[in-house]
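Undergrad: Any chance you could fold what I've pasted below:
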Amino acid sequence: MNSSDRTPADLLRSALATDPGRPLITFYDDATGERVELSVATFANWVAKTANLLQGDLAAEPGDRLALLLPAHWQSAVWLLACSSVGVTVEIGGEAADADLVVSGPDTLEEARACSGERVALALRPLGGRFPQTPVGFLDYAVEVPGQGDQFAPYVPVDPAAPALTVDGRTLSGTEVVDRAREDAAALGLADGARLLTGRGYGGWEGLSAGLFTPLATRGSVVLCRHLDQLSPEGLSQRVASERVTNTVL
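TA: This next block holds a predicted model:
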C-alpha cells in the first residue's frame, strides 16, 4: 500500500499503477449462479465511466449527498469508488428524500422515488444487463454508462478531509475510510495481497470494509458473495479452495 493514499479513489489509482491485471473483485450471486471477475483495470474502467456519468450527465459536485440503495454487488463497489473520485458523499441506506441523488436496485425503487434529484436504477442482472423496461422516473445505469469516457478527471480536486461516507450513523472522511480499512486489515491479520472471501452485506461498515475497502488497502482482492446462505458447507469449502482464498469473513 502507498502511505500517501488518502481516499479510496487514491487506493484504486495506486493499484492501477502497480498491478492493473490482478483480480480485484470476484462476485458470486448464489441465488442466480452468476460469477463475475473484474481485474483492477476493468474495475477502474467501470469506475471512470461511472464517475463521468456522475460528474457530467448527473451534474454532481463535491459535497452532494448520494443515497446508495444497493446490496453487496460489484456494481455497488463501482459506485462507491466513483463517488470517491468525484467527491460525492455516499449515504448507505440514506433517506432518499434528503439526498441530492439516489442510486437504487430493483427492489428499492419506490423508496428511491422520494428523491427530488437525479435517480439512477440498476437492474443488477448478470453481465450488467439493463432493465427490460426502464423504470419511470429513473435513468437505467446499464443504458447510460457504456458511452461515458474511459478516463476521468474531477473538475475540482477531492478534499481527503471532506465527508465521503455515512454509514452506521457516522460520517467518515476519505482519509478516515482509508485509515479504518488499514486498521481492519491489521485486526484481521491480512497480509499484503491477501484474497478475502466475505458474505457480509453492504449495509454497514463491516461489510463495506471486508467487501471493498480493506482488500484495496492491502493490495489484495475480494471474493464477494451475495446470498451465501444458499451455498452448502461443501460448496463453500470448494469455493475457498478454487478461488485460492487466504482469509474469510462470514
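
Undergrad: can we go C-alpha only for contacts and neighbour counts from here?
TA: Will do.

Undergrad: how much space between Leu197 and Leu212?
TA: When distance is defined by Cα to Cα, to the nearest Å, Leu197 is 11 Å away from Leu212.

Undergrad: ditto for Gly21
TA: Distance of Gly21 to Leu212, given as Cα to Cα: 17 Å.

Undergrad: More neighbours: which of those two?
TA: In this view Gly21 and Leu212 are compared by other Cα atoms under 10 Å, and Leu212 has more residues nearby, 29 against 13.

Undergrad: quick one: contacts for Leu216?
TA: Taking Cα atoms under 8 Å, 6 or more residues apart in numbering, we find Leu216 in contact with Pro8, Leu11, Leu12, Ala15, Leu24.

Undergrad: burial measure for the closest residue in space to Ser209 that isn't next to it in sequence, as a count.
TA: With Cα to Cα, 6 or more residues apart in numbering as the measure, Ala181 is the residue that lies nearest to Ser209, at 6.0 Å, once sequence neighbours are left out. Ala181 has 25 neighbouring residues, counting by other Cα under 10 Å.

Undergrad: Before we compare anything, build this one as well:
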Amino acid sequence: MNANDRTPADLLRSALAADPGRPLVTFYDDATGERVELSVATFANWVAKTANLLQGDLAAEPGDRLALLLPAHWQTAVWLLACSSVGVVAEVGGDPAGADLVVSGPDSLDAARACSGERVALALRPLGGRFPQPPEGFVDYAVEVPGQGDQFVAYAPVDPDEPALVVDGDELTGAGVVERARADAGALGVAGPGSRVLSGLPYGNWEGLSGGLYAALAAGSSVVLCRNLGELSEEGLAKRVAEEKVTVTLR
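TA: Sure, this is the predicted structure:
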C-alpha cells in the first residue's frame, strides 16, 4: 500500500488504484447461509454511494458524530469507510442520544430513536435488501443508497489528525487507525494480496474491527468476515478455510 496513506479512505483509494478486481471483503452469515463477495471496485462503489448519502441527503459534516449500531457485516464495513471519506466520527456502539446521527440495524431501532438527528436503518437482509415496511422515523438505507452517485468528492478535505473512530472508549484519529492497523497486520503476518484473514470476531472492539477490516485493508490483503461463526462446525470451518484460501484465522 502507499506509505503516504493516512486515513482508512486513503487505504481504500490505494487498493482501488492497485487492483480493483481482487476480492476485498467476503461476507458469510452462518445463521442464514448468506455469502457475498465484494471486489475492491464493488466495495469502493458502495462506499462512494454511502458517502454521498451521508454528505448530501443527511447533511453530515466533518467532525459530526455518528452512532454506529451495527454488527460485524459487510455493510458496516462500508459505513466505516464512508465516515472516513466524509470526516465523520464513527462511534461504534455509541450513545445515540449524544450523536448527531445514528445508523442502526434491525435489532437496535428502539435505542436508535434516542438520536434527535438523522436516523438511518439497515435491514441487513441478503443482497442488501430493504425492510418490508420502513421503520417509522428512519431512512431505509437500501431504498436511498442505490440512487446516489458512483463517485464521491468531499466538500472539505479530511484531516487525518482529527478524530475518526471511537471504539472501546478510545478515540482514534484517521492516522491513528492506519498506524494501528499496519501494526496489527505486521503482527498477524498479513501482507499483500496473497494474505486472507478469516474473522469471526465482533465489530464491537478494536480487535474485531482491525481483524475484520482495517488490518487487511492496510496490508493490501482481503478479509473473510463471518457473522454467527458459532453456527459452523469445526469441519465446516476447515472446509471454508481451504476453499477461501485463508492464511490467518481469528475467532
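
Undergrad: TM-score them against each other, please.
TA: Comparing the chains after superposition, counting by TM-score structural alignment, normalised by the length of the first structure, produces a TM-score of 0.99; 250 aligned residues with a Cα RMSD of 0.5 Å.

Undergrad: if we can go back for a sec, which one of the contacts of Leu216 of the first structure is nearest to Ser173 of the first structure?
TA: The shortest separation between Ser173 of the first structure and any of those is 10.1 Å, and it belongs to Pro8 (by Cα to Cα).

Undergrad: Was I right to think that closest one contacts Arg180?
TA: No - using Cα atoms under 8 Å, Pro8 of the first structure and Arg180 do not qualify as a contacting pair, with a distance of 11.2 Å.

Undergrad: And the two? Which one has more around it.
TA: Between Pro8 of the first structure and Arg180, counted using other Cα under 10 Å, Pro8 has the larger neighbour count: 28 against 17.

Undergrad: now that one: how far from Ala181 of the first structure?
TA: Computed with Cα to Cα, the distance linking Pro8 of the first structure and Ala181 of the first structure is 10 Å.

Undergrad: Mutual contacts of these two, please.
TA: Counting by Cα under 8 Å, 6+ apart, the residues touching both Pro8 of the first structure and Ala181 are Phe213.

Undergrad: What's the local residue count around Gly236 of the second structure?
TA: Gly236 of the second structure sits with 11 neighbouring residues when counted by other Cα under 10 Å.

Undergrad: List the buried residues of the helix or strand harbouring it.
TA: The secondary structure element spanning Gly236 of the second structure is helix 234-243 (assigned by DSSP states H and E). Counting neighbours by 16 or more other Cα atoms under 10 Å, one finds that the buried residues in helix 234-243 of the second structure are Leu237, Val241.

Undergrad: cool, stretch 86-95 of the second structure as well?
TA: Judged by neighbour count (16+ other Cα under 10 Å), stretch 86-95 of the second structure contains these buried residues: Val86, Gly87, Val88, Val89, Ala90, Glu91, Val92, Gly93, Gly94, Asp95.

Undergrad: In those residues, find the pair that's most separated.
TA: Of all pairs drawn from the buried residues of stretch 86-95 of the second structure, the one with the largest separation by Cα to Cα is Val86 and Asp95; the distance is 20.5 Å.

Undergrad: OK, contacts around the residue most central in space within the second structure?
TA: For the second structure, the residue lying nearest the average C-alpha position, counting by Cα atoms, centre = their mean, turns out to be Ala77 (1.1 Å). Residues near Ala77 of the second structure by Cα under 8 Å, 6+ apart: Leu213.
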